[in-house]
Every structure is written in C-alpha cells, then in structure tokens.
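J.: kindly return the folded structure for what I paste below:
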Amino acid sequence: MSSFDTDVPVLLLRLDPRPVHHGALGAVRSLGRAGIEVHAVAEPARGPLGRSRYLHRMHELPAGPVSHAGLLELLRNVSEGIGRPAVLIPLDDRGAIAAARLAGPLLGRYLLPAQPAGLPERLADKAELALLCRELDLPHPATALPADARQAADAAGELGLPLVAKWSRPWLLTPSAGLRSTTLVRTRDDARRLYELTERAGSALLLQRRLPGGPDTDWFFHGCFIRGGACPIGGSGRKERAWPPRTGPTAVGRRLPDPQVERAALRLAGHLGYRGILGLDFRRDAHGRYHLLAVSPRPGARFRLFTDPSSGLDVVRALHLDLTGRPVPIADDPLPFLAMTGSWLRGGLRRGAYRMRTAPPGSTPLPARPLPARPLGVSQRP
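T.: Below you'll find the predicted structure:
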C-alpha cells in the first residue's frame, strides 16, 4: 500500500438534503482505514455517516438552503477547527459545483484538483452534456430543448412516445418543488404540462428519446484523473440492479472491462482537461452503441468496485495521494488501459496541431452552439 501523508486530513462535503448513499460511507471507511483523519459536512449528523468509527468529526449543515456566502463562511469555520489544510472531496453534484466555485477563496485552506473553471457545473448540466456529446461525436439520445409549452408537445411527437424528460440542472431541485429529476412522459399533454413547471424546477426542461432498458444495457465508468491526465485507477462496469428499481443509483454492480465505455471516458476527460474523480453512466442501444446519459464530477456509490486488490488503491485514496504530492501507484493490469490512454492523447495532439496549422490568422474557436428546440441527431460512432 502507498504511504499516505496522514498529516493532511480530508473534508467530505455533501450538500444534498436526501439520505446519504452508501458511497459516502465507503469514502469515510476507505480513507479512515488508511490512517487519514476524516471530517464531513453533511446532513443529517445522526445518519449512517455520522456514526462511522472512521469519521473523526461531523460538521453539520445549517437547516434550510445554504447560500454561496454562507457555505464559504461554513467551510472557513470548519478549516479553522481542523487547524491545517485539508483535501476537500465533494460527494454530490451540488457540492462539486460549489467547491469549484469557491476554489479561489478557499486557496490555502483546502486542496482541490486544478482544472478549468466551471467544469463540474458544465458536466452536471444535462443541456451542456448534450452539446458536449455532439462536439465529441459521442452517442447521446436525441434531445430537444423546447422554448415553450407548444414546442414541448411538438418535440414529444417528433421524438416518439414514451420519452424521457429531464431538468437540465437537477441539483437545483428542492424537496418543496415536488419534482423528480427524470420523468417518463407518455403523452404530448404530459410534455406540455411538465414544461409549465419550469419556473418551479429552476432550470430548463429537456426531452430525450427513450432508449429501452434491459439486461446488459446499463453501464458505467468510474476513475480518478491525476496531474498530467493519467488515470491510475478506474474502469468500466455494468449495473445489475438499481434502487429505486430502474431509475435509482446502482445497488448491485459488476466490474467488467469494456473498450467502448473506457474509450469514451478517456476522450471526454482528455478533451476537457478534467482532474479529479469522475463517473459516467451509459445505456447500450440495440445496435451496440453506448450512449452517454450522465456525468458525475465526484465519487459515486460504486467507486469501491474499482479497488486495486494488491495495493488497496481506490479513487478517493488516489486523489489524496495526488493532491498531497505523493506518488500514485499504477493499479493492477494497467497496460491495456494505459495503451488506450496513450492512443487517445496522441490522436488529440495530432488533431490539435492540425487545427492550429489550418486556422486562419487571428481566428478564435467558435463557442458551442445553443441546443435547438428540435431534436438533435444521434451520433453513430462510439
């Protein structure tokens, strides 16, 4: 096992008011068993997370919504209590987005991966993800972003019923809104009525062609990208069961190598310069294409599936090693994954060099095009 800098504690941050999932408890246990002092900001304090023997201290969130300024003050106060810089690991999308926004003001108090500003928010936004998949030519279900209720009904007819409706920024949903992040739409009127709840949801409504589920259709990737873009621990897996059934997080998963899933994850992370822990969810269609459905810029419930049996390394331990300047050991059987990484990076450098040679003098990259109200075409290449 690698030698951890046990003088550097960890603060786990979870802002989601829903019950803590088992991935959070796994992070506490993994880091605590490595001899690292683990703190957590989460609610409720009396839940499973707060009762773990490996948690040094729970710092409870105040009741109600926490503002940007309020979270900054809370994290500063927690830092004062810890007494030395700590690795900050968000455990949900809301926490990952908040931590990235506060990276500057928290400099010197917390250690965070260096990456482009606003990247976790871009990845967690479903509308941005649809644009990103088109930019990278990654398969993604045909998606429409209606501008009014009539367009929502029309898009439902064009995409085909039943279809999937998603709120583009699900972390903005509050329990009082009474809305689910994902809904199955069965009629045009359902789509129209759902659009009329946009203001309550706090973000745009997306309508997406439904990909049928079934055995062997739901796949995922989980990994940690460190300095230089390497991914020393991670890989692909298949979701066997979910809770709630069919729509919830992975309850039972299996680690299974899949080149298409791993190649897509490397393309995405390499293109964006992503650093830190990353989870991706895919659904395989009847033609064998893996459509990217969601990206999570933080540890997920299944990260312990990718623990290296010889070193005990997992994504949260790898991140702590990397951010504290310790070497991150290469995981078991890395050669196929490293070969794939090298192939993708070499291809990316060649394409970048070609674009620089052929770009007109003084030109700048075009911004991403807005997502149209009409359905996007589905990419054909994995």
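
J.: use CA for all of it now, contacts and neighbours both
T.: OK.

J.: residues in contact with the helix or strand encompassing R76?
T.: Here R76 sits within helix 68-82, counting by DSSP states H and E. For helix 68-82, the surrounding residues in contact (Cα atoms under 8 Å, 6 or more residues apart in numbering) are H59, P85, A86, A98, L102, P105, L106, R109, Y110.

J.: stretch 258-275 now?
T.: 113-116, 119, 136, 138, 219-221, 224-227, 229, 235-237, 280, 282, 290, 337, 340-341, 344-345, 348, 382.

J.: and which of the contacts of helix 68-82 is nearest L313?
T.: A86 (19.5 Å; Cα to Cα).

J.: before we compare anything, build this one as well:
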Amino acid sequence: MRTKILLVTTVNWPSAARLAGAFANLGAMVEAVFPRGHVLRLCRYLSKAYRYRPLDGAASLSEAIVAAKPDRVIPCDDRALSLLLSLSEFSPLLETSLGPRGAYEVLTARAPSIAAAREIGVCAPLTLAVESRATLRDALYEVGLPCVMKADGSWGGGGVKFVSSFGEATRAYDELEGPPNRLRSLARAMMRGDAHFLLEARNPLPSRVNVQALVPGKPATSVFAAREGQVLAALHMDVLSWSGDTGPASLMARVDDPVMQIACEKIAKRFALNGLIGLDFMRDAQGAPHLIEVNPRATQICHLALNADLPAALLGALARDPVTTGRQIALFPQLLSAGILPHTIYQDIPYDDPAVLAEVAGALLPEAEALCEIGEFLRPDYAPPIHRKSA
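T.: Just a heads-up that it's a prediction; the model follows:
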C-alpha cells in the first residue's frame, strides 16, 4: 500500500511543491492543505488538495487530516508546525510524524532549544531569553556585544537584529517585542492578500525576544530525516550567497562535515525526533560550525536528492539518482535574480512541474511558459518516472 503524505503549509513558498514532487517520485500518494492562491494548487504531483483558512487555521487543518487519513503529516513552515501541535486529538499521528509533543515545547523556542543543544555537547553560542526590557542589560552583559537579537515565532530571516551597543539593543528590543501595529497589520492584509495579518490586527501579541552571542563567520545548514530519534539520512551545506542580512540562501555548496553530522544525531536522539528537521549553523574563521537555530520542520532543500535522499529515507524507499555530482547548487526561485551562472553550478529549477515553474518564474524564465504547452506534461494519466539506484 502506498504511503500517504499530507503536506501542511500556510506560507506561499514553492519549496512545498518541490517536496510534493520528491515524495510522489518515490511512489507516495501526496495530498496537501494550503491557503488560497498557493503555488501548490498548480502542482502536478498532488493527488488531492484541501483549503487552509487563515482565520480558522486549526479547524481547517483538523478537517484536512480527518478527510485525508494520512500516514504522515509534514509541516513546511513554522506556523503550520505550531497549528499541528495544537491538535491534541491527533497525538498518535503527530508523534509518528514529528516526535513527542513535549520535545517541540523546547524546539520551537530559541533559547531553550540552544540551551538543550549545549547540554548534550553541541557547540552553540550562549542564547538567553529576555524576560523584560528591564532585564535586557543583564542579558547583554552575559552574552556580550555585539550580539544577535531574535524574536520567537519569526521565520524566513525575519525577526532578527544585529546590535553593537546598548542603545541599538534597546531599540531592537522594542521593535521585536512590541505587538504589531493594528493599522499596519490591516494594511499588510490588504496589500499582500494575507488574512493572517487580520489575526494580528484583531489580537496583537508581544513576542519573546532572545539575545545570542555573535559568532563571526559564514552560514551553513543541515537537514536530516529521522525516525524514533535515529538519523536516517542527512545533507550538510555551506551557504555561499543569501538574500539580505538574514534572508533565505540562494547558493549552497555541499560539504561532508562530521561535526554537523554529530550535531544532527545528538539533536535527533535527545528529542526522539521523527520527520524532516533543519539546523542552522555559523562556521567560524577556523571552520568550526556553531549551531545557532533549530528548524523543526521541512526546509527549502529537503527535496534534493544528492549524496543522501531524505524523502526516500523517510519512506524506507531506495534513493533516487543524485541530481548532480557537483558541489554547488543554486536554489529556486532565488537563482532567477542571480544572472548567468557557471555551468558547474547545478540550477535546481523545477522543469518537471511546468505550471509551478511558470507561476513562480514568470517572465524571468521564458521557457517556463513553453513547457506548459507540452501536452505530455498535462496528460491526466502522466506518471513521472521513478529513478532508483541499483541494489
């Protein structure tokens, strides 16, 4: 019997469509719950779609789970993870898919997750939760300046400030901690067509702010698939280029790093994790990786088949053929603004899902629209090839 995967996403990131393709190519039945207008609506790999309602998020996820009866649910963003964890009626499914609920009370909070990692011997910078504006000076004294300030509940590079003085830290704290302005939230809801901002306008809540010792260096990242606390497969990458100061990576280089591998194994074992997990690091001047953040959900590179295949490992299937034997990988859609790239860099463009490609790339990739006109891709009975490694 085919494994049924239910992808859960509340943010219009194309990585969810890439993950759908990866699981479908491995023989899984893939269904998804997502908001109106999400690029997943065009994904050729979905067997069924369910509507996510931002103003009634938990209920819409519950309805999708009841209807889909999945073997695993996979959150593709932090909000989706938070909503899933609120559905206590599905505890057995969530534990099979994610791990113990109690683990995520730690993993979804920045300071406790890093503290737990340090306790089990993972190299990570001191990270403290700031209880109030009055305790900010004490926290800064412990971690030192310059440092990084981060708000819980933020993602995609948002909610992060680099500060080098107490004055900067105070201003950053006020900005990160303060509840969103109601009028600004309403304006964002209208301009972006995202009803989540209506929730912020209706019930603006403060955020927990954390301070983290600064690790000068360059970012790196790991992703792994786990079952019952054991790492089944992992990928480790150095980040060569990214958007803004803290935005998503656009160019990565695959690395073999035993320290990052051990960190994955320790985190997975400590929290008895299941599913797909991401870890973010900073690599210092000596090349040592320091864990700076845990992302306990699927990230933008989980679909890639390289020297490891995370979706295959999670399904217990034979790995797909690697998409490239090269080290450097340009990520979609960020690569669209990178100009002409050397042929030695693998460009991770979803040519296999032309409607998704055309929606995201638009005029930046003229061949995308041409692919949509190829009848074979649009046939209802079209079955994508499954690439296997020989035994």
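
J.: can you pull the TM-score for these?
T.: Once superposed, chain against chain, the TM-score is 0.67 (TM-score structural alignment, normalised by the length of structure 1); 296 aligned residues with a Cα RMSD of 3.1 Å.

J.: thinking again about what came up before, among the contacts of stretch 258-275 of structure 1, name the ones in helices.
T.: L119, L136, F337, M340, T341, W344, L345, G348 (DSSP state H).

J.: which residue lines up with the first one in structure 2?
T.: Same thing as L119 of structure 1. When structure 2 is aligned by TM-score structural alignment, the residue opposite L119 of structure 1 is A103.

J.: how near is the residue nearest to that match when sequence neighbours are not counted to A226 of structure 2?
T.: Take A103 of structure 2 and drop its neighbours on the chain: the residue closest to it by Cα to Cα, 6 or more residues apart in numbering is F271, 5.4 Å away. Applying Cα to Cα, to the nearest Å, the value for F271 of structure 2 to A226 of structure 2 is 11 Å.

J.: repeat that for L378 of structure 2.
T.: Distance from L378 of structure 2 to A226 of structure 2, by Cα to Cα: 35 Å.

J.: out of the two, which sits in the busier spot?
T.: A226 (27 against 15; other Cα atoms under 10 Å).

J.: that one against L315, yeah?
T.: No. Contact status for A226 of structure 2 versus L315: not in contact, 10.7 Å apart, counting by Cα atoms under 8 Å.

J.: how many other residues sit next to L83 of structure 2?
T.: Neighbours of L83 of structure 2 using other Cα under 10 Å come to 18.

J.: so what corresponds to it in structure 1?
T.: Using TM-score structural alignment, L83 of structure 2 pairs with A98 in structure 1.

J.: identify the residue nearest the geometric centre of structure 2.
T.: Taking Cα atoms, centre = their mean as the criterion, T299 is the residue nearest the geometric centre of structure 2, at 2.8 Å.

J.: contacts only, for that one.
T.: T299 of structure 2 touches S15, C76, D77, V223, I277, G278, counting by Cα under 8 Å, 6+ apart.

J.: what's the closest of the residues you listed to S243 of structure 2?
T.: Once Cα to Cα is applied, the member of the contacts of T299 of structure 2 that ends up nearest S243 of structure 2 is S15, at 16.2 Å.

J.: okay, now the closest residue to that closest one other than its chain neighbours: neighbour count?
T.: Nearest residue to S15 of structure 2 in three dimensions, chain neighbours excluded: Q300, at 5.2 Å (Cα to Cα, 6+ apart). Close neighbours of Q300 of structure 2, defined as other Cα under 10 Å, add up to 20.

J.: double-check that Q300 of structure 2 belongs to a strand.
T.: No. Checked against DSSP: H, G, I helix; E, B strand; the rest coil, Q300 of structure 2 lies outside a strand; its state is coil.

J.: hmm, A17 and it touching each other?
T.: No. The criterion here is Cα under 8 Å, and Q300 of structure 2 misses it with A17 at 10.2 Å.

J.: just to revisit the earlier point, closest one of the contacts of helix 68-82 of structure 1 to G248 of structure 1?
T.: For these, the nearest to G248 of structure 1 is A98 (23.6 Å; Cα to Cα).

J.: how about that closest one: what's its closest non-neighbour residue?
T.: H68 (7.5 Å).

J.: ok, now D332 of structure 1?
T.: D308 (6.0 Å).

J.: now the helix or strand hosting A187 of structure 2: which residue numbers in structure 1?
T.: Using DSSP H and E, A187 of structure 2 sits in helix 182-192. Mapping helix 182-192 of structure 2 onto structure 1 (TM-score structural alignment) gives no aligned residues.
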